[in-house]
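>>> what follows is a predicted protein model with its sequence.
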Amino acid sequence: MLGLFLQTLNITLPVFAMLFLGVVLKRVGWIDDGFIRVASALVFNLTMPCLLFLGILHADFRTAFKPGILIYYSLATFVSFALIWWYATWRVPFADRGVYVQGAFRGNNGVVGLALAASMYGAYGISLGAILAGVVIVCYNALSVVVLAVYTPGVKSDPWSIFVNIVRNPLIISVFGAIPFAVYAVTLPGWLEESGQSLARMTLPLALICIGGSLSLAALRESSRTAIDASLMKMVGLPLFGTLGGWAFGFRGADLGILFLYFGAPTASVSYVMVRAAGGNYPLAAAIVVITTVAAAVTTNVGIFLLQWAGLV
């Protein structure tokens, strides 16, 4: 039992160590808001697209392309989004509902989920995780824009605005751009491949440090009951029912493990950026990001431990 628990920590601790290293570096002044802003833009526009592109390019589609997982995760995302929104209409003040719903369903899968999948399952985790990320990014962006627009006037929710937001997303471009290369087994020139790999290797540690540096301990201290409620929904309710649903549909092993890691990822920090840009309740959004990120260090380890103990992953 102890050996299994230590094995679980070996998988997750390197990821969360980078997160909390970011917290420390920010507090001692080695990185600042300017660095985080520029580095986050670099990750979003360049290094993460490289990681996703190469992950799909080198994916073994016979094993990593799983239509069943993609369909299940998409349906589970839409169902959870609808249920959380319905719940919010009864329990959350009108002005905060958009922030609550986005915080409770939108996971940081492009960084934390993918990093954990890579740590736990290696090349297969990156391949399946990158393919799944393409679906996740489309779903999360579209649904977040819709729910924020309903309760926050600063966000446009017309179909054209949503479409433009999606097609201009560098992560989506890299995912769909890589598919023809992978299908037709196109080989990149050696220098280009090595350059891309160097950029891709920067992604996860740099992104995790930036997330850690952007966490606000003040937001954690000032967190409201609404933030705690949304965080429990995201870190307990969603991974529990999402993983149980995946098990009921017959997913096992690495597939079920990656589903759990994606459902159980903390709230995406971009949710805070969207809320602040729209003029919404950004302290609430920040508090949800902080609470879920801190909680993930516990819930992820417990979840993986239980799944391994039960022989499901």
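Thanks, I have the structure now.

>>> switch to C-alpha atoms for all contacts and neighbour counts from now on
Noted.

>>> Ala76 is in contact with Thr243, isn't it?
No - counting by CA atoms under 8 Å, Ala76 stays clear of Thr243, with 9.9 Å between them.

>>> compare these two (neighbour count), which wins?
Higher neighbour count among Ala76 and Thr243: Thr243, with 25 against 19, using other CA atoms under 10 Å.

>>> residues contacting the more buried one?
Residues in contact with Thr243 (CA atoms under 8 Å, 6 or more residues apart in numbering) are 256, 259-260, 263.

>>> for this protein, just list every one of the strands.
Counting by DSSP state E, one finds no strands in the chain.

>>> for it, what's the longest helix?
Assignment by DSSP state H gives helix 114-151 as the longest helix of the chain.

>>> elements contacting it?
Judged by 3 or more CA pairs under 8 Å, 6 or more residues apart in numbering; DSSP states H and E, helix 114-151 is in contact with helix 2-28, helix 48-57, helix 61-64, helix 67-91, helix 97-105, helix 159-167, helix 170-183, helix 253-263.

>>> run the last query once more with 7 Å
On a contact count with 3 or more CA pairs under 7 Å, 6 or more residues apart in numbering; DSSP states H and E, helix 114-151 meets helix 2-28, helix 48-57, helix 61-64, helix 97-105, helix 159-167, helix 170-183, helix 253-263.

>>> what residues does stretch 302-310 touch?
4-5, 8, 313 (CA atoms under 7 Å, 6 or more residues apart in numbering).

>>> got another one to weigh against that:
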Amino acid sequence: MLAVAAQTLAITAPVFAMLFLGVALKRLRWIDTPFIDTASSLVFRGTMPTLLFLGVVKADLDAAMQPQLLTYFFLATTASFFVAWAWAIWRVPFEDRGIYTQGAFRGNNGIVGLALATSMYGDYGLSVGSLLAALVILCYNALSAVVLAIYSPGAKPGARAIVRSIVSNPMIIGVLLAVPIAYWKIPLPQWFLTSAEYFAQMTLPLALICIGGTLSLASLRRSSGTAIGSGMMKMVWLPLLSTSGAWLLGFRGADLAILFLYFASPTAAASFVMARAVGANHELAAAIIVITTLAAVVTTNIGLLLLQWGGWI
């Protein structure tokens, strides 16, 4: 387990490094609020849709095609969204319900989950993990767009407004453009793919620097209660429920472990980008990302230890 702990720390440490770099750059006044606004908009409208586009285009849809595994992951993710939303309606102030819900169900599968799955199970982990990540991208963005449209300041939560927020979401557009290309294996020019990769590689560092630039002790104190609640939902209760459901349905071995790693991934940086884009409480979104990323070092290893102890993986 020490090896797994080291792997988890190696994956999450660079995330924290970029977060703290954002804090330092803001304190040094190398970046300011207008820069963070512009950079966040660039990530939301450009670099992240490009990253998602490339992720789907490069995914081998024929490899590790397991309908039962994919179906369960999709249904469990959707159920997690509604569990988190129902809890938010009961316990969270109206204006923060969208941020709480998104932070509690939206995992960083493409970075943390996929890296750990590949590290533990090699090519099998990579192929299954890539397929799971590609599947859930649309689910994450569509459900997040819905809940943020309902609770964002000044939003008009009618059916037409919600549909508009979904179909106009740049991340969803990026995925939808990529699906037919991946399905029919349409070749793209190498110069285009290389240029797109250069552009997409800015996504995570730029998003994390913006999150760090937004953080402050005052904002963390203001958001601490709600952020910890969302973090507990994301890192403890929903992974416990979803993984238990997978175990009851008979998933074992690498499949169960990969499902757990994806359910237990910390909140994705995209949640901050989307929150800022719609004028929601992005400070709360940033706090949830920090808390869940820190918690992942502990909860992921405890979960794997328990699964190994039970002889299920």
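Yep, it's here. From a predicted model like this one, the values you see are computed outputs, not experimental measurements.

>>> could I get the TM-score for this pair?
For these two chains in superposition, a TM-score of 0.76 is obtained (TM-score structural alignment, normalised by the length of structure 1); 313 aligned residues with a CA RMSD of 3.9 Å.

>>> picking that back up, among the contacts of stretch 302-310 of structure 1, name the buried ones.
The neighbour count (16 or more other CA atoms under 10 Å) marks 5, 8, 313 as buried among these.

>>> make a markdown table out of those and add distance to Ser271 of structure 1.
Listed next are those as a markdown table, based on distance: CA to CA, whole Å:
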| residue | distance to Ser271 of structure 1 |
| --- | --- |
| Phe5 | 32 |
| Thr8 | 29 |
| Val313 | 30 |
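
>>> out of the contacts of stretch 302-310 of structure 1, which two sit at the greatest distance?
Spatial extent of these (CA to CA) is set by the pair Phe5 and Val313 at 13.9 Å.

>>> pick the most deeply packed of the helices and strands packed on helix 114-151 of structure 1.
Each of these was scored by mean neighbour count; the highest is helix 97-105, a mean of 29, by mean count of other CA atoms under 10 Å.

>>> for that helix, what is the distance to the chain centroid?
Distance, stretch centre to chain centre, for helix 97-105 of structure 1: 15 Å (CA atoms, centre = their mean, to the nearest Å).

>>> how about stretch 2-16 of structure 1?
Its chain's average C-alpha position is 20 Å from that of stretch 2-16 of structure 1, according to CA atoms, centre = their mean.

>>> what's the mean distance for it versus structure 2?
Comparison of stretch 2-16 of structure 1 with structure 2 after fitting gives an average deviation of 3.3 Å (mean CA distance after the TM-score superposition for structure 1).

>>> need the residues that contact that stretch.
The contact list for stretch 2-16 of structure 1 (CA under 7 Å, 6+ apart) reads 115-116, 119-120, 297, 301, 304-305.

>>> try it again at 6 Å.
For stretch 2-16 of structure 1, contacts defined as CA atoms under 6 Å, 6 or more residues apart in numbering pick out 119-120.

>>> before we move on, what about stretch 66-86 of structure 1?
The contact list for stretch 66-86 of structure 1 (CA under 6 Å, 6+ apart) reads Val101.

>>> give the buried residues for the longest helix of structure 1.
Taking 16+ other CA under 10 Å as the criterion, helix 114-151 of structure 1 shows 114-121, 123-151 as buried.

>>> ok, which of the helices and strands packed on helix 114-151 of structure 1 comes nearest Ser216 of structure 1?
Across those, Ser216 of structure 1 has its closest neighbour in helix 2-28 (8.8 Å, CA to CA).

>>> what angle do that closest one and helix 114-151 make?
Helix 2-28 of structure 1 and helix 114-151 are oriented at 60 degrees to each other (axes from the mean of the first three to the mean of the last three CA atoms, to 10 degrees).

>>> chain center to helix 2-28 of structure 1, what's the gap?
17 Å.

>>> and Trp160 of structure 1, how far is that from Asn109 of structure 1?
According to CA to CA, to the nearest Å, Trp160 of structure 1 and Asn109 of structure 1 sit 26 Å apart.

>>> over to Leu199 of structure 1?
For Leu199 of structure 1, the distance to Asn109 of structure 1 - CA to CA - is 19 Å.

>>> comparing these two, which residue is more hemmed in?
A direct count of neighbours by other CA under 10 Å for Leu199 of structure 1 and Asn109 places Asn109 higher, at 25 against 16.

>>> measure that one to Leu188 of structure 1 for me?
According to CA to CA, Asn109 of structure 1 and Leu188 of structure 1 sit 27 Å apart.
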